[in-house]
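In: Give me a model of this one.
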Amino acid sequence: MNNLRLNDKWILVTGASSGLGQEMARQLANIHNANLIIAARRADKLQQLKTELEQQAGVKIKVVVADLSILEDADRLIAESIADGNLYGAILNAGVTYFGRHKQLSWDKFEGILKTNVTGVVRMTNALINYFDQPGKEGGLMLVSSMAGFFPVPYQTAYSATKAFINAFGNALHNELTNPDFSITVFAPGGIATEMTHGAEFNDLKGWLMPVQQAAKEAINAFTTRKYNYVPGLMNRIGNVFMNFLPKKFIGSRMSKVYLKSLIKSEK
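Out: A predicted model of the protein is given here:
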């Protein structure tokens, strides 16, 4: 299977108004000369990014304002993205988290996490599979997940569970594909220094966070080289392998102490 060639191709990036999605959009445009469909909820942020990339990189940018926890918005985004048949790749990056005691997470907020991180992703993936998984259609899909989906993370319990679903969903679906020119990649980073991890509860964990520029670079490389499952950062990859040899209860206990310590400090 050949690597994806992004030059002058149309790529969809969700969650592009900030963080990893925004940085991937910048690198896709400035380094890979890709045309982009950028989607998120914040229209002002998307318009700023569109202006920046069109001026700096000279590429074409389409903006779609959408709340991907709403199925109608997810459907509309995909319909607009594939309408002309030119979509070459999609990076489903939009996601939300909750760092705190699970018993304090309201049902409404939990449903929001579930709808954004799982339901919307599955809805869009299903439509993209129908578009891409046919003879002669070259392209790729990348689902942005997390290492938190490999090893359950206390105090990010709901987020961790949704990412475990995405890891399993993406990897299993990869093996159902019939088109040899289409691939599904699961990108599973550890913590990244973004708006999502800017809160005080993450203060004691900031030393673990990967710079967003590095994470985006490795994400795009995993996407273009059609990796099956990719964890960015050498130490993260080593740790991911090593933790498979440890009891999951032990890992959860150690992580619980680290995360709770950071959480308690933020509450003082």
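In: Please count neighbours and contacts with C-alpha atoms only from this point.
Out: Will do.
In: what's the longest helix in this structure?
Out: As assigned by DSSP state H, the longest helix anywhere in the chain is helix 248-267.
In: Mind listing what's buried along that helix?
Out: Across helix 248-267, burial judged by 16 or more other C-alpha atoms under 10 Å covers M255, S256, Y259, L260, S262, L263.
In: Which residue is the nearest non-sequential neighbour of V118?
Out: T162 (6.1 Å; C-alpha to C-alpha, 6 or more residues apart in numbering).
In: Could you also give me the structure for this second sequence? I'd like to compare it with the first:
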Amino acid sequence: MKVAGKVLVVTGAGSGIGQAVAREAVRRGARVAAVDLNPETLAATVASTEATAEATAEATAEAAAGSMSAHPLNVTDRDAVEALPGQVVERWGAVDGFIHCAGIIQPFVRLKDLDYATIDRVFGVNWSGTLYLAKAFLPVLLARPEAHIVNVASMGGFLPVPGQTIYGASKAAVKLLTEGLHAECAGTGVRVTVVFPGGVATNITSNSGVAIPLDGASASKQATKITTPERAARDILNGVEADAYRVLIGKDARLMDKLYRLNPRRSAALIAGKMEALLNR
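Out: From the prediction side, this is the model:
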């Protein structure tokens, strides 16, 4: 599905991948209903995107007049999510797809040290939020001539990462839900894509209330290996326009996808070895 001229809902639009996707979608000619839990960062995304559109020579008059609406919302609030499609249609006249980027990680601890409140919170955002969006938007999208659903899972959704076991389980659920939707929507106008980011330079740790116990040298080395949100956004929207089944973000995700399919046990041991020092800090 070509993005230009479409109305897209983008969650997690206040920062990180979601913010970059929202901005890139507008740059490509879409109108965006931007969704985020944080109204302040969401408003900043809208304001900066509008300012960029007005200052860009290639921006159309329509884009300069307004290409993004703000919808502060907690994806774990089912009633609020169920009301969202109507709000988007009221604002833009239609909705042609959603790109679900909102998500959180868990503290970097083993399962035995993780409390149930944190487990419930991670699954609430990552799994229940994804389910609510799919259930709310599917009837609307199935009525469109063409539409697209994108759910952002994680490399940790197909490869076990000690210290992120619950996060990985929630993203594995997102993976299978999305792949199931792809099968169920076959023969309709709705295309479905699942995205597997590796390391991306976002503030998901602070948004999740989590600290990564890395020293300065390790953090600096890690920063050179991860993908920018802007590159991730381009890859995701390229996937939408190519009707891709899956999109792998970053060299790390692409490499580990191949290794894990060749030798799951060895690949899991490799990641476990890298996480051991971090978990023992």
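In: TM-score them against each other, please.
Out: TM-score of the superposed chains, computed with TM-score structural alignment, normalised by the length of structure 1, equals 0.88; 259 aligned residues with a C-alpha RMSD of 2.0 Å.
In: can you pull out the strands in the stretch 51-200 of structure 1?
Out: In the stretch 51-200 of structure 1, the strands defined using DSSP state E, counting those that start in this stretch lie at 61-65, 87-92, 139-144, 182-187, 192-193.
In: Any chance of CSV for those strands, columns distance to W208 of structure 1 and mean neighbour count?
Out: Output for these, formatted as CSV (distance: least, C-alpha to C-alpha, whole Å; neighbours: other C-alpha atoms under 10 Å):
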stretch, distance to W208 of structure 1, mean neighbour count
strand 61-65, 32, 20
strand 87-92, 24, 25
strand 139-144, 19, 26
strand 182-187, 18, 27
strand 192-193, 8, 20
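In: Using TSV, lay out these together with distance to L46 of structure 1.
Out: Listed next are the strands of the stretch 51-200 of structure 1 as TSV, based on distance: least, C-alpha to C-alpha, whole Å:
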stretch	distance to L46 of structure 1
strand 61-65	7
strand 87-92	16
strand 139-144	19
strand 182-187	23
strand 192-193	20
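In: Report the buried residues of stretch 105-115 of structure 2.
Out: Neighbour counts over stretch 105-115 of structure 2 (16+ other C-alpha under 10 Å) mark I105, Q106, P107, F108, L114 as buried.
In: go on, stretch 170-184 of structure 1?
Out: Buried positions in stretch 170-184 of structure 1, judged by neighbour count with 16+ other C-alpha under 10 Å: G170, N171, H174, L177, N179, D181, F182, S183, I184.
In: just stretch 146-158 of structure 1 next, same as before
Out: For stretch 146-158 of structure 1, a neighbour-count test (16+ other C-alpha under 10 Å) marks 146-158 as buried.
In: same question, stretch 62-80 of structure 2
Out: 63-64, 66-76, 78.
In: do the same with stretch 136-144 of structure 2
Out: A136, F137, L138, V140, L141, L142, R144.
In: any residues touching it, and which ones?
Out: Stretch 136-144 of structure 2 is contacted from outside by 81-85, 95-97, 147-148, 188-190, using C-alpha atoms under 8 Å, 6 or more residues apart in numbering.
In: how distant is that stretch from the center of its chain?
Out: Put simply, stretch 136-144 of structure 2 sits 20 Å off its chain's centre (C-alpha atoms, centre = their mean, to the nearest Å).
In: what does stretch 217-234 of structure 1 give?
Out: 12 Å.
In: and what of stretch 157-175 of structure 1?
Out: 11 Å.
In: ok, now stretch 94-108 of structure 2?
Out: Distance of stretch 94-108 of structure 2 from its chain centroid, counting by C-alpha atoms, centre = their mean, is 4 Å.
In: Any idea how far apart the tips of stretch 109-129 of structure 1 sit?
Out: End-to-end span of stretch 109-129 of structure 1 (C-alpha to C-alpha, to the nearest Å): 29 Å.
In: what's the answer for stretch 176-191 of structure 2, then?
Out: Chord length of stretch 176-191 of structure 2, first to last residue, is 15 Å (C-alpha to C-alpha).
In: quick one: contacts of it?
Out: Contacts of stretch 176-191 of structure 2 with the rest of the structure, by C-alpha under 8 Å, 6+ apart, involve 141-142, 144-149, 151, 192-194, 243, 245.
In: Next, format the residues you listed as JSON lines and append distance to L262 of structure 2.
Out: Formatted as JSON lines, the contacts of stretch 176-191 of structure 2 follow (distance: C-alpha to C-alpha, whole Å):
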{"residue": "L141", "distance to L262 of structure 2": "37"}
{"residue": "L142", "distance to L262 of structure 2": "37"}
{"residue": "R144", "distance to L262 of structure 2": "40"}
{"residue": "P145", "distance to L262 of structure 2": "39"}
{"residue": "E146", "distance to L262 of structure 2": "36"}
{"residue": "A147", "distance to L262 of structure 2": "34"}
{"residue": "H148", "distance to L262 of structure 2": "31"}
{"residue": "I149", "distance to L262 of structure 2": "29"}
{"residue": "N151", "distance to L262 of structure 2": "25"}
{"residue": "V192", "distance to L262 of structure 2": "26"}
{"residue": "T193", "distance to L262 of structure 2": "23"}
{"residue": "V194", "distance to L262 of structure 2": "21"}
{"residue": "D243", "distance to L262 of structure 2": "26"}
{"residue": "Y245", "distance to L262 of structure 2": "20"}
